[in-house]
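1. Would you be able to build a 3D model of this:
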Amino acid sequence: MTSGENMNIRRAQNKDAEKIIELLNQVLELHAHIRPDIFVSGTTKYSRKELLEIISDDNRPIFVATDEKDDVMGYCFCVLMEQPKKEYMVQFKTIYIDDLCVDKAYRGRQVGTALFDFVKKYAKNLGCYDITLNVWEGNECAQRFYNKLGMRVKETNMEFIL
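-> Here you go, the predicted structure:
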């Protein structure tokens, strides 16, 4: 567990599920606003059942930032991945950030930065080569945030809508 000023970061527990679902909805609504052709407003990326399965999966840790009352202020869903050695590619481990969200009420208080810094240390301790994630085009706020953290574009995923 990491402590900051009135902030702790720890693995998510089943008791955090309701708040995490609420935050998943905040993210989904943002994505539905950006891409209503893809995302369905009023839903979440994971069901409660799926979320509880992820919480117990050591290869898919969810870290939560909590306040002094242990209320969840934000989360970071991670996936530990391994690139197998191939003739044309070296073998390495990576952490993929599947989702990172800070509750609207706590934005601007360095919660997202603290979560990312925690994941950096976690990944380093596991011997990972890098941390990756995807950001939807149109989510400029997230793009600026990740750029400030030192992330750079690794590859670009393009589409042609028919």
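
2. Going by C-alpha atoms from here, please, whenever you check contacts or count neighbours.
-> Noted.

3. Give the other helices and strands that the biggest helix by length in the chain contacts.
-> Looking across the chain with DSSP state H, the single longest helix is helix 17-34. Helix 17-34 is packed against helix 48-55, strand 72-83, strand 92-102, with contacts defined by 3 or more CA pairs under 8 Å, 6 or more residues apart in numbering; DSSP states H and E.

4. And this one, please, so the two structures can be compared:
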Amino acid sequence: MWNNEKCKIVVAIDSGRIIGYSIFSIAPKKEALFMRGGDYLDIDEICIDKDHRRQGIASSIMKYIENYAKKIVIERIVLNMWEFNEEARSFYEKSGFKTYRRYLERCI
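-> A predicted model of the protein is given here:
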């Protein structure tokens, strides 16, 4: 990731200690029958130290990512998340994300 120019890492620091971070990258998408094409920002992860959650840190990181996307003229931000992570889903929905597609699995 460090050597990939399309991969970005942003950190939140408090008193010299990392308390949150996000890893995201610019990803190309070819147009397909049911999907529009064009570059987008793909958020790989957002992580906030458990003792610093609900203090606006994730919102600040998300705002940074949005501003970065606008600066490089990218109109879409996407991410994957685990269905069971209700706390993350709530945050993303409050941040304006909507479900675009859903992956299902069946263990046999």
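
5. OK, contacts around the spatially most central residue of the second structure?
-> Nearest to the mean C-alpha position of the second structure, by CA atoms, centre = their mean, lies residue 43 at 2.9 Å. Contacts for residue 43 of the second structure (CA atoms under 8 Å, 6 or more residues apart in numbering) come out as 22-25, 77-80.

6. residues near the alignment partner in the first structure of residue 29 of the second structure, how many?
-> Using TM-score structural alignment, the partner of residue 29 of the second structure in the first structure is residue 83. Using other CA atoms under 10 Å, residue 83 of the first structure has 11 other residues around it.

7. next one: residue 93 of the first structure
-> Neighbour count of residue 93 of the first structure, defined by other CA under 10 Å: 17.

8. Under the alignment, what does it map to in the second structure?
-> In the second structure, residue 93 of the first structure lands on residue 39 (TM-score structural alignment).

9. Residue 132 of the first structure pairs with which position in the second structure?
-> Using TM-score structural alignment, residue 132 of the first structure lines up with residue 78 in the second structure.

10. Its match against residue 45, yeah?
-> No - contact criterion CA atoms under 8 Å: residue 78 of the second structure and residue 45 do not qualify, at 10.8 Å.

11. Would you map the helices across the second structure?
-> Using DSSP H, helices in the second structure cover 57-71, 86-94.

12. so which of those gets nearest residue 17 of the second structure?
-> Of all the helices of the second structure, the one in closest proximity to residue 17 of the second structure, counting by CA to CA, is helix 57-71 (13.5 Å).
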